[in-house]
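[1] Model the following, please.
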Amino acid sequence: MQATSRDHSHWQRYVFAMAGMATIDFCFTGAYVAISGNAHVLGRAIGLNILILILLNGIGAAILFRPVANAIQCLSSGLPAKLPSATRRLRHLHLYSTIWAFCVGLVYCAAAFGSGVFLIAPQATTTLVPTEIRVFAGFWFSFAYATHFAVYAYFAALDQTETVKRHLFENWQVRFHPGRAAIGPRLAIVFLVLTLVSSAAILLDLTLFVDIRASQGLSTQQAVMLDVIATETAAILCLFFISRTLTRPVVFLREAMRKISQGDFTARSPIASDDEIGQLAYEFNHMAAGLAEREQMRRAFERYVSRDVVELAMDRENRGDPRAAGELRFATVMFCDISDFTSLSENLAPQQVISLLNDYFDKVNAPIRDNGGIVLNYVGDALHAAFNILHDDPNHAQHAVRAALAIRHVTRITRFGGSHIMKTRIGIHSGPVVAGPVGSGDRIDFTIQGDTANLASRLENLNKETGTEILISKATRDLIGHAEGTKDDMSFIDLGTHAIRGRKSDIDLFTLGETRHLA
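    Predicted coordinates:
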C-alpha cells in the first residue's frame, strides 16, 4: 500500500507543478494591486485563477500524465504495463505541457481581460481607446501571459519527467535512451523569449498602451514596474526548475560514479534528461557495463590462477605486451601430488572426482597463499606452486616449507568429500628460474622454466621411493638455515645423498620430522 501511494504521488506532483501557473498569476495580480491600489479586483481575479489556472489546468495535466500514471500503477501491482506509450509520453511531456500551458494562459486572459476584471471603468475605456488599440492590447496581454506560463510549464514538466524516469529506472529497471536536445540552445531560447517579451511590454506601455494602462489605474511608470516584476517572477520560478533539471542528473551520475569507485560495478546512472547530460549518463552506463564485464572476467580468471598473476597479466595487456620476456628470479618451487589418487578415483563417478578435487585444492591452496606463494597451474590431481616469483620475499624457502607443513597437517586431519583421506607428496627445491607468460597469441599461461622446477617435480615423485611425504633439497635447507629465527622452528631429517633420475650428479635430501603445526 505504501509503494502504491508513493507511485501515485508522481501524478499528484506533476499536476501540482502545472498548477503552479496559478502562483505566477497570484504574483502578477498581487503586484498590480500593490502598485495600483485597486484591491476590488482581487475577488474576481482569484475566482478566475482557481477556475482556470487550477481546476481546468489540473484536469488537462492529469490527462496528459495518464499514460505514465497507468504504467506506474500496473508496474506497482505486478500487472502488464504499456511501457511504450508511457515512455513516448515522458519523452514529449515537456512539449505537451508547454502547449497546454500556453492554451490555458490564452483562455485565462480572454476571460480576465474580456470581462474587464482589471479595468476601472470599462465603458470609459471603450470611449477613450480606439478599437484597434483595444484589440491589439487584448492579443498582446494574452500572448505575454501565455508565454510566461508556457516557459514555466516547460521546465516544470522537465523536472517532473526526470523524477519519474529515475523512479522507473530504480524500481523496475526501465531504461531510456538519451535525446537529442542541447542545453545551450534550450536556455538561449527561453531567456531570449523572456527578454523579448519583457522589452516589448515596456516599449508598448511607453507608447501605444498609455491609455489602456490608465484605464487600469496605472501610470506609465507603474506599468513599467509591473512589467519588470512579472518578468522577474517568471524568471525566478523558471530558474528554480532549470537548476534542478541541470544539477539533479549530475547528482545521479556522481552517485553512480561513487559506487563504481567503491567496487560496485553494477551501479548505473538513470538517463533522466534528454540533453548532453543524458548522453553522458548513457556513455557512463556503457563504460560501467564494460568495467563490470572486465571485473567478472577477472574474478573468473582468479578461480584458475593467482590474483597476483591476474594483475600481472592485466598490467602487461594494458601495456600492449602480454608476452613480454620472462624475468630471472631465485625462487622456491613446490610440487604437490595426491598419493594413490588413481586407484581412489576408479571407484568414483566423474562428478564425484571433480567435487573431491575441488575440496582438496580449496584446502591445499590456502597455506600456499597465506605464506606468499602462488599456484601456477593444476595438472590432474597435482599442483605447481612457487615462492618469490611476483613479489620479493627474502624468506621464500622458509615460507614454502611452512606451507608444506600446513598442507601435511590439513591432509592428515581432513576427510575430503566427507569420507576420503588423501595424503599428499610434496617436493621442494630452490634455485634460479625464468618466470613469465608463455603461449600463443590467443592463449597465454604464466609459468616458470628451468632446472629448478624440473628438480622439484622429481623430488615430489621420489617420495614414493623414500617413503616420505615431503622431500626438500639441500639448497632449500641451506636457505632456511641461514634465515634468522627459523632454524629451530622446523625439524629436519637428513636422508643422505640420492641419485635423481635424469640427472648426472646426486643431491642431498631432507624431510621434515613430526613437529607442531606451523601456522
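[2] make it CA atoms for all contacts and neighbour counts henceforth
    Noted.
[3] how far away is Ile63 from Phe16?
    Look at Ile63 and Phe16: by C-alpha to C-alpha, to the nearest Å, they are 13 Å apart.
[4] And these two? Which one has more around it.
    Between Ile63 and Phe16, counting by other C-alpha atoms under 10 Å, Phe16 is the more crowded of the two (18 against 13).
[5] how about that one, secondary structure?
    Secondary structure for Phe16, judged by DSSP: H, G, I helix; E, B strand; the rest coil, is helix.
[6] For it, list the residues it contacts.
    Listed by C-alpha atoms under 8 Å, 6 or more residues apart in numbering, the contact partners of Phe16 are Gly58.
[7] which residues in the stretch 151-300 of the chain form helices?
    For the stretch 151-300 of the chain, applying DSSP state H, counting those that start in this stretch gives helices covering 183-206, 210-215, 220-261, 276-302.
[8] deepest of the ones you listed, which one?
    Comparing the helices of the stretch 151-300 of the chain on average neighbours per residue, with mean count of other C-alpha atoms under 10 Å, the densest one is helix 210-215 at a mean of 19.
[9] quick one: it to chain centroid distance?
    Distance of helix 210-215 from its chain centroid, counting by C-alpha atoms, centre = their mean, to the nearest Å, is 60 Å.
[10] ok so, going back, got a markdown table for the helices of the stretch 151-300 of the chain, with distance to Ala385 too?
    Shown next, in a markdown table, are these (distance: least, C-alpha to C-alpha, whole Å):
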| stretch | distance to Ala385 |
| --- | --- |
| helix 183-206 | 59 |
| helix 210-215 | 94 |
| helix 220-261 | 33 |
| helix 276-302 | 15 |
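[11] between those, which one is nearest to Leu348?
    Closest of these to Leu348 is helix 276-302, at 27.6 Å (criterion: C-alpha to C-alpha).
[12] got the angle between the closest one and helix 183-206?
    160 degrees (axes from the mean of the first three to the mean of the last three C-alpha atoms, to 10 degrees).
[13] Helix 276-302 - contacts with which helices or strands?
    For helix 276-302, the contact count by 3 or more C-alpha pairs under 8 Å, 6 or more residues apart in numbering; DSSP states H and E identifies helix 220-261, helix 307-318 as packing neighbours.
[14] Could you also give me the structure for this second sequence? I'd like to compare it with the first:
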Amino acid sequence: MTAVTDAAAHEDSGPVVRRYYLAMAVPFAIDAVSLASYAAIYRAPQILPPMLALSAAFLLVGIGVASFFLIRPIRRFLAGEVAFAEIEQALTLLPLRSCAAVALCYAPMMALRLLSRRLDIQFGAMVEMPTWFDAVSTFIVVTSFTVLVAFFVVSAYLDLLCEHIFATRGVNLHVFHGRFRRKIAVALIFVAFSGILLLSADIASYHGERLVREATMDVVASVSGTIFIIFWLNHALNRPIERLDHGLRQVAEGDYGVRLPVTSDDEMGHAAGRFNEMVEGLGEREYLRDTFGKYVDKSIAAQILDDRRGMGRVTDITAEATLMFTDIEGFTGLSERLPPSRVGELLNAYLAAVVPVIQRHGGVVNSFIGDGLFASFNLPLPCEHHAAAAIAAALELQRVLAVHPVDGVASLRTRIGINTGTVIGLTVGADNRLSYTLLGDAVNIASRVEQLNKRFGSRILATESTVLAAGATAACERLGETDIRGHLGEVVVYSVGLAA
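    The predicted structure follows:
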C-alpha cells in the first residue's frame, strides 16, 4: 500500500465524488434509451422531448439532489473534515440509500407516465393508453429493474470508492450487516419472473397487432434487462474473488504484507476482512518464528509453534548424536584487558564466524556458554553422517579462524571437543520458563573432552566413538585412554588435525 500526503488525497477526492454522480445518472441514461426506442417503434418522435423533460426533472434533478446529500458525509471524510468511524455506516448503506432515492424519484415519474392519458395529461404521455393490468405490471417491473440496476451500479462504485479509501487512507470497512445471497436472490427472482409478468399482462390485455407490438417490446426489454443485470452480478462477484485470489497467491509466495480493501458489507467484504486478519496473524507468526529462531534453533522453534497440543514443549526424542563443545583459548585474560562493550563486540563477531560453519555442515547450535557454544549433529535436526559432519565442521572452523581475523583480532584460538553417543532431546523447566536441551552421558563426555585440549596441547579432540563412526582413524592421531571426570571408565581420545 502506497502512502500519500493529505493534500494529494484531497486532490484525488474530486474525481471519486463525480463518479458517484455518474453512477446515479445511470437510471436517466437507461430511461432515455428506452424512450428513444419507444418513440422509434411507434414512429412518434414528437413525444420524445416532453418525455425526456419529465425524465430529466425526476431522474436528473430529483436524484441529483438526493445524491448530493448521500455523498456529502463521504465527501467530508475525503476532505479530511471527519473521521472514518463517523461515515462508515453511511458508506456501507450507500447502495441501499441510493436505490431508495432512485425508487422515490422513479416511481412517481413512471406512475405519471402510465396514468397521464387516464388523467387527461398530455405532457409526457404515452402514445397508447395501457390497460390497468399492463400498467401495474409495467410499473412494477420497470421500477424494480431500475432500482435493482441502481443498487448494483452504486455497489460497483462503492467497490472502487473503498479501494480508493484503503489505498489513500489505509482504512477498511468493519460493518457487515448485508447478505450477498439476498442480493443474488432478489436479482434472480426478478430475472425469472419479470418477463413472465409482462407477457402475461400483454396476453391478458391485448390482441392482434398491438399484442404483437407490446409482446415484442417486452421480450426485447426483458432480454436486454436480463443481460444488463447479469453483467452487474458478474461484476459484483468477480472483482472481490479476483482480488482475493490475487492476495492468496501473494501469500503463497511468502508475501505477508499484502492487505485487501474491504469493499462491501456482505460475505464478500467479510471474507476480505478475514483474509487481512489471517495474513496479519501469519505475518506475526512468521516474525515470531524468525525471531524465536534466533534464540532457539529454527527446527525447534518450528516444532514448538506447530504443535499447539504440546503447550510449548518439544516431543522428547532419544537418538544417537554427535556433540561438540567449543571454547576460546585465553578469553578470560582478554576480557580483563578490554572494556565490556569491546568484549561483547568481539564475542559476537566470533560467533558470527563460527555459527554458519556449524550450520552449513548440518549442526544445530543449542546454546552459547560464555565464550563457547554447545552444538549437536543429528538431534534435533537429522544429519545422516553426523560424526563425519562434526569433524568436518571443526576443521573448517579452525581454518576460518586462522585465515580470517575476528573483528581485527587474529589470535582467537579455539578448542573443540567432540563425542558421539546416545542422548535425549527434551524440554526442561517450569510451565512459565522452558528450555530445550540435550541430556545424557555423551554430552558430559563431549564437554570434558573439550577441556582436555589444555592437557594435550591440541586444538580439536574427538573420542573414539566419533572417530570410528566417521571412519577417520587414518586421519586422526590416537592419544590413548584418559579418565573423564564424572564418567566411569576411561575414554580413548584422538587429536583431529594438527596439534597446536
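[15] follow-up on the earlier one: out of the helices and strands packed on helix 276-302 of the first structure, which is closest to Leu509 of the first structure?
    Leu509 of the first structure sits nearest to helix 307-318 of all these, at 30.8 Å, using C-alpha to C-alpha.
[16] Next, the mean deviation of the closest one compared to the second structure.
    Here the mean offset of helix 307-318 of the first structure against the second structure after fitting is 3.4 Å, by mean C-alpha distance after the TM-score superposition for the first structure.
[17] Only the buried residues of that helix, if you could.
    Neighbour counts over helix 307-318 of the first structure (16 or more other C-alpha atoms under 10 Å) mark Arg307, Asp308, Val309, Val310, Leu312, Ala313 as buried.
[18] corresponding residue for Val467 of the second structure in the first structure?
    Applying TM-score structural alignment, one finds that Val467 of the second structure aligns to Arg477 in the first structure.
[19] Mind telling me what element its match is part of?
    Element membership of Arg477 of the first structure, judged by DSSP states H and E, is helix 474-482.
[20] And the very next helix or strand once past that helix, what does it pack against?
    Next in sequence after helix 474-482 of the first structure, counting helices and strands by DSSP H and E, comes strand 492-498. Secondary-structure packing of strand 492-498 of the first structure (3+ C-alpha pairs under 8 Å, 6+ apart): strand 507-512.
[21] count of neighbours near the equivalent of Val410 of the first structure over in the second structure?
    With TM-score structural alignment as the criterion, the equivalent of Val410 of the first structure in the second structure is Val400. Residues contacting Val400 of the second structure under the criterion other C-alpha under 10 Å number 15.
[22] what does Gly441 of the first structure give?
    Gly441 of the first structure: 8 surrounding residues under other C-alpha under 10 Å.
[23] so it, which of the three states?
    Quick answer, by three-state DSSP: Gly441 of the first structure is coil.
[24] quick one: Thr322 of the second structure and Phe292 of the second structure, what's the gap?
    For Thr322 of the second structure, the distance to Phe292 of the second structure - C-alpha to C-alpha - is 24 Å.
[25] before we move on, what about Ser13 of the second structure?
    Per C-alpha to C-alpha, Ser13 of the second structure is found 44 Å from Phe292 of the second structure.
[26] Also Leu248 of the second structure?
    Distance from Leu248 of the second structure to Phe292 of the second structure, counting by C-alpha to C-alpha: 26 Å.
[27] now what about stretch 207-224 of the first structure, what contacts it?
    With C-alpha under 8 Å, 6+ apart as the test, stretch 207-224 of the first structure has contacts from 35-36, 38, 118-122, 124-125, 128-129, 133-134, 137, 201-202, 205-206.
[28] Among these, which ones are in helices?
    If you go by DSSP state H, these have 35-36, 122, 124-125, 128, 133-134, 137, 201-202, 205-206 in helices.
[29] can I get those in TSV with distance to Asp442 of the first structure?
    What follows is these, written out as TSV (distance: C-alpha to C-alpha, whole Å):
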residue	distance to Asp442 of the first structure
Ile35	82
Ser36	84
Pro122	90
Ala124	93
Thr125	90
Leu128	92
Ile133	83
Arg134	83
Ala137	78
Ala201	73
Ile202	75
Asp205	79
Leu206	80
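[30] Of all residues in the second structure, which one is nearest the centre?
    Residue closest to the average C-alpha location in the second structure (C-alpha atoms, centre = their mean): Val279, at 3.6 Å.
[31] Which position in the first structure pairs with it?
    By TM-score structural alignment, Val279 of the second structure lines up with Ala288.
[32] Over to the match of Val410 of the first structure. Which of the three states is it?
    Assigned state for Val400 of the second structure: helix (three-state reduction, three-state DSSP).
[33] any idea how far Tyr287 of the second structure is from the nearest residue to it once chain neighbours are set aside?
    Once flanking residues are discounted, Val400 of the second structure sits nearest to Ala353: 7.7 Å by C-alpha to C-alpha, 6 or more residues apart in numbering. For Ala353 of the second structure, the distance to Tyr287 of the second structure (C-alpha to C-alpha) stands at 24 Å.
[34] Could you point out which of the ones in helices among the contacts of stretch 207-224 of the first structure is nearest to Val228 of the first structure?
    Closest approach to Val228 of the first structure among these (C-alpha to C-alpha): Ile202, at 8.2 Å.
[35] The closest one and Ala230 touch, don't they?
    No: look at Ile202 of the first structure against Ala230 with C-alpha atoms under 8 Å: they stay out of range, at 11.3 Å.
[36] got a list of what Glu450 of the second structure touches?
    Neighbours of Glu450 of the second structure in contact, by C-alpha under 8 Å, 6+ apart: Phe325, Thr326, Asp327, Arg415, Ile416, Gly417, Ile418, Ile460, Leu461.
[37] ok so, going back, and for the helix holding Arg477 of the first structure, what's in contact with it?
    Residues outside helix 474-482 of the first structure that contact it (C-alpha under 8 Å, 6+ apart): 332, 395, 397-398, 428-431, 486-487, 507-510.
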